[in-house]
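1. got a predicted structure here, sequence first:
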Amino acid sequence: MQPYPRNWTQVTEFVMVGFAGVQEARLPFFLLFLTVYLFTLAENLAIILVVGLDHRLRRPMYFFLTHLSCLEILYTSVTVPKMLAGFIGVAGGKSISYAGCLSQLFLFTFLGATECFLLAAMAYDRYVAICMPLRYGSLVSWGTCARLAAASWLAGFLTPILPLYLMSRLAFCGPNVVDHFFCDAAPLLALSCSDVTLKEQVDFLVSLAVLLASSAVIAVSYGNVVWTLLRVRSAERRRAFSTCAAHLTVVGLFYGTLFFMYVRTRVASSVSFNKVVSVFYSIVTPMLNPLIYSLRNKEVKGALGRAFSLKSWKRR
């Protein structure tokens, strides 16, 4: 690290610029993001509730979907409430303490990495179900599901530890204005008065390792699934392809934006474009995932109908 400037003072608070260019339309944007956030919470909570209540959905695929729904709720809740507070000018809505900023960065990275590993576990589940159906019960037992889910959360938790440690070692001596709507690594590095070369390299390698390891499992799993489906009857093929297409849509949306944002060594030239991409993977994708994965599923729609029907509640 380079020597700190003379008479420097460590920044104790950051100010979020957010979407400064839309200040005149901040109320419509506030209502839009609030609606998306509430809708995301409602649909993910509905999935957790219906899988917990309906014994027909006590299967590995839906076990993983409940974990994904929990992740989406936490993932959006780390950033969106603070962003909404900034839109309407709540006292302290645009400011965040140094410790709070690093905590937000840790949680966001932890949950994002966990989702990568969980999507890989779900791809493995679909691979075994379609390619080795006779061995599915032994290969994807409840114990295996629990271990895969626990490993996803643990690996996700370990992912940001070294990058966050290196971030905490950097000096921030002003300015303290973060040109983003949450504490992401790239805009923070732009504010540091230390040499950030090592930090950028570690961020690049950690991001690349997480994305390549999880995407390799997904690619191999779905490659085998497609190869297997090409050799089965057309009716079964259409049904299985429909399910896999939904899964791959989620994976494509999530991984496409993450590869763009994080597998880089320098801050991208267009900060505004980075914000748009960040909105997509941190707010829009968590809203779309339940629709693509679960709420289009006939079993889930049937379970929702049973769970929220008046007769069902009367029997309880």
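-> That came through fine. Just so it is clear, the structure is predicted and the values come from calculations on it, not from any experiment.

2. can we go C-alpha only for contacts and neighbour counts from here?
-> Will do.

3. all strands for the stretch 51-200 of the chain, in order.
-> Taking DSSP state E, counting those that start in this stretch, the strands of the stretch 51-200 of the chain run over residues 95-97, 177-178.

4. which of the ones you listed sits most buried?
-> strand 177-178 (a mean of 20; mean count of other Cα atoms under 10 Å).

5. also this one, for the comparison:
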Amino acid sequence: MEVTAGTVEIITCAILILVSLIGNTILIYCTWKCITRHLPTSFALIFSLAVVHLARNLVVNVMSIVFNSGVVVDSPTCKVGKFTAAVTTTLAVWFTLYLAVLYCVKLYRVVHPLNMAPEKKWRRHHLFAVFVLWAAGIAVCCPVLVFGEKAAHVVAENATQSQYDSLLYTECLVNYSSQQVALFYGKIFLVIVDLLPLAVLVLVSFRVVLLLWEHKKATYGDIWIGSDATEDEVLRASKLVIFLMFLVTLLWVSHFILVYFLTDLSSYYFIPAVLTVLFSGYSALSPYLLVLINYKVRVQLRSLKSFCCPDFKKSVLPDVKKSVSESAITVASPDT
């Protein structure tokens, strides 16, 4: 049996949805169990990223499966699909950058300790900033929701149809009211709101690498006397942030380049599947890194494992007790 482009894309979307659903559901559950009256900034960012990733897969990729199954889409469906794709991409980049900046500041405080305790009021400002990012991301992508519509396919009588249909790239388009709006908003502004934060994210990651190297040199110079749970937590999270930077940057740039040359590559049947992997790869893989950033989330994950797999309960409980004891040590240090 010949495998068609639609079948390949359906299988790809199904795998990405399954991987993302498992990872983000676990991440949301563990983060929600850790939330108390004082919501740390890292929890708000991790929770927001998980919600964005779920929306990306459960809306866009499910719609792609439905489209490739033979269901005809209409303009409202295209509006929702294009808007969700745009807003989840933008918010994923912004929240990842915010998370990187947060742990870069934390790492700087580890390497260069402050003379006084940080002010707790900053937590409110951070949470307000997270809310502003949600509102700004939705507002920025609203024109996509307005101008998105189903493409009108016009095929000449003597022409052969060699282009493989894809929901986001050929079936659903964004037809702006004028060429100026299409140029300045669709081709310049929307690219800048993603590309500029990615560039800043790369710079922040370089700063994190330099701070890690500085911390390593200081440790070998016997300046640091031991290490506590807070330092270990920040160091581990900073290293994971670097992996997140590589993942989101490489996938975004590869996706952008492929879409730019889509006209020349649309005759290859595997292109829709490749675009799907590049588009949703970050939302499927990043939850398994985000769940390792905060020790409280890891404690909840181990508790979930012990509940689902009683055979491993004895081996898991000592680690949980150890993490709980570490949390008792770090309770005095506020989360910025």
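-> Thanks, I have it. Treat the numbers as computed from the prediction; the structure is a model and nothing was measured.

6. could I get the strands of the stretch 51-200 of the first structure as JSON lines with distance to V78 of the first structure?
-> Output for the strands of the stretch 51-200 of the first structure, formatted as JSON lines (distance: least, Cα to Cα, whole Å):
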{"stretch": "strand 95-97", "distance to V78 of the first structure": "13"}
{"stretch": "strand 177-178", "distance to V78 of the first structure": "17"}
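
7. out of the ones you listed, nearest to A303 of the first structure?
-> strand 95-97 (41.9 Å; Cα to Cα).

8. corresponding residues in the second structure for the closest one?
-> Under the alignment (TM-score structural alignment), strand 95-97 of the first structure falls on residues 72-74 in the second structure.

9. mind giving me the packing neighbours of the strand or helix carrying H255 of the second structure?
-> Element membership of H255 of the second structure, judged by DSSP states H and E, is helix 229-260. Helix 229-260 of the second structure sits against helix 75-111, helix 190-220, helix 271-285, helix 287-290, helix 313-330, with contacts defined as 3 or more Cα pairs under 8 Å, 6 or more residues apart in numbering; DSSP states H and E.

10. buried stuff in it?
-> 229-231, 233-235, 237-242, 244-245, 248-249, 251-252, 255-256, 258-259 (16 or more other Cα atoms under 10 Å).

11. and the angle for that helix with helix 313-330?
-> Using axes from the mean of the first three to the mean of the last three Cα atoms, to 10 degrees, the direction of helix 229-260 of the second structure lies 100 degrees away from that of helix 313-330.

12. I'd like the next helix or strand past helix 229-260 of the second structure.
-> helix 262-265.

13. average offset between that following helix and the first structure?
-> Once fitted to the first structure, helix 262-265 of the second structure is off its aligned match by 2.9 Å on average (mean Cα distance after the TM-score superposition for the first structure).

14. same for that helix, what does it pack against?
-> Counting by 3+ Cα pairs under 8 Å, 6+ apart, helix 262-265 of the second structure packs on no helix or strand.

15. what does it contact?
-> By Cα atoms under 8 Å, 6 or more residues apart in numbering, the surrounding residues in contact with helix 262-265 of the second structure are I271.

16. OK, contacts around the aligned partner of Y75 of the first structure in the second structure?
-> Using TM-score structural alignment, the equivalent of Y75 of the first structure in the second structure is R56. Residues counted as contacts of R56 of the second structure (Cα under 8 Å, 6+ apart) are 84-85, 88, 280, 283.

17. what sits closest to W134 of the second structure if chain neighbours are left out?
-> Spatial nearest neighbour of W134 of the second structure, excluding adjacent residues (Cα to Cα, 6 or more residues apart in numbering): L91 at 7.1 Å.

18. quick one: the residue nearest the centre of the second structure from P287 of the second structure, how far?
-> By Cα atoms, centre = their mean, the second structure has its centre lying nearest to A92, at 4.1 Å. To P287 of the second structure, A92 of the second structure is 12 Å away according to Cα to Cα, to the nearest Å.

19. still on that earlier bit, show me what the residue nearest to the centre of the second structure aligns to in the first structure.
-> In the first structure, the residue paired with A92 of the second structure is E115, using TM-score structural alignment.

20. which residues touch its match?
-> 68, 71, 152, 156.

21. for these, which ones persist in the second structure?
-> Retained in the second structure by both residues aligned by TM-score structural alignment, their matches' Cα atoms under 8 Å are the following of the contacts of E115 of the first structure: 68, 71.

22. hmm, which of the contacts of E115 of the first structure are the buried ones?
-> 68, 71, 152, 156.

23. which one of those residues is nearest E13 of the first structure?
-> Distance to E13 of the first structure across these (Cα to Cα) is lowest for G156, with 27.0 Å.

24. counterpart of the closest one in the second structure?
-> Checking TM-score structural alignment: G156 of the first structure goes with G137.

25. F246 of the second structure versus that match, what's the distance?
-> The gap separating G137 of the second structure from F246 of the second structure is 22 Å, by Cα to Cα.

26. do R56 of the second structure as well
-> R56 of the second structure is 20 Å from F246 of the second structure, by Cα to Cα.

27. same deal with M63 of the second structure?
-> Applying Cα to Cα to M63 of the second structure and F246 of the second structure gives a distance of 28 Å.

28. hmm, back to that, between the helices and strands packed on helix 229-260 of the second structure, which one is closest to C30 of the second structure.
-> Evaluated with Cα to Cα, these place helix 287-290 nearest to C30 of the second structure, the distance being 11.0 Å.

29. pull up the aligned stretch in the first structure for that closest one.
-> Residue span in the first structure matched to helix 287-290 of the second structure, by TM-score structural alignment: 290-293.

30. contacts for that stretch?
-> Against stretch 290-293 of the first structure from outside (Cα under 8 Å, 6+ apart): 43-44, 47, 69, 246-247, 249-250.

31. in a markdown table: these, plus distance to E24 of the first structure.
-> Formatted as a markdown table, the contacts of stretch 290-293 of the first structure follow (distance: Cα to Cα, whole Å):
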| residue | distance to E24 of the first structure |
| --- | --- |
| E43 | 31 |
| N44 | 32 |
| I47 | 37 |
| S69 | 34 |
| A246 | 38 |
| H247 | 39 |
| T249 | 35 |
| V250 | 34 |
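
32. quick one: which of these is nearest to E299 of the first structure?
-> Nearest member of the contacts of stretch 290-293 of the first structure to E299 of the first structure, counting by Cα to Cα, is I47, at 11.5 Å.

33. need the three-state assignment for the equivalent of that closest one over in the second structure.
-> Using TM-score structural alignment, the partner of I47 of the first structure in the second structure is L27. Look at L27 of the second structure: counting by DSSP: H, G, I helix; E, B strand; the rest coil, its state is helix.
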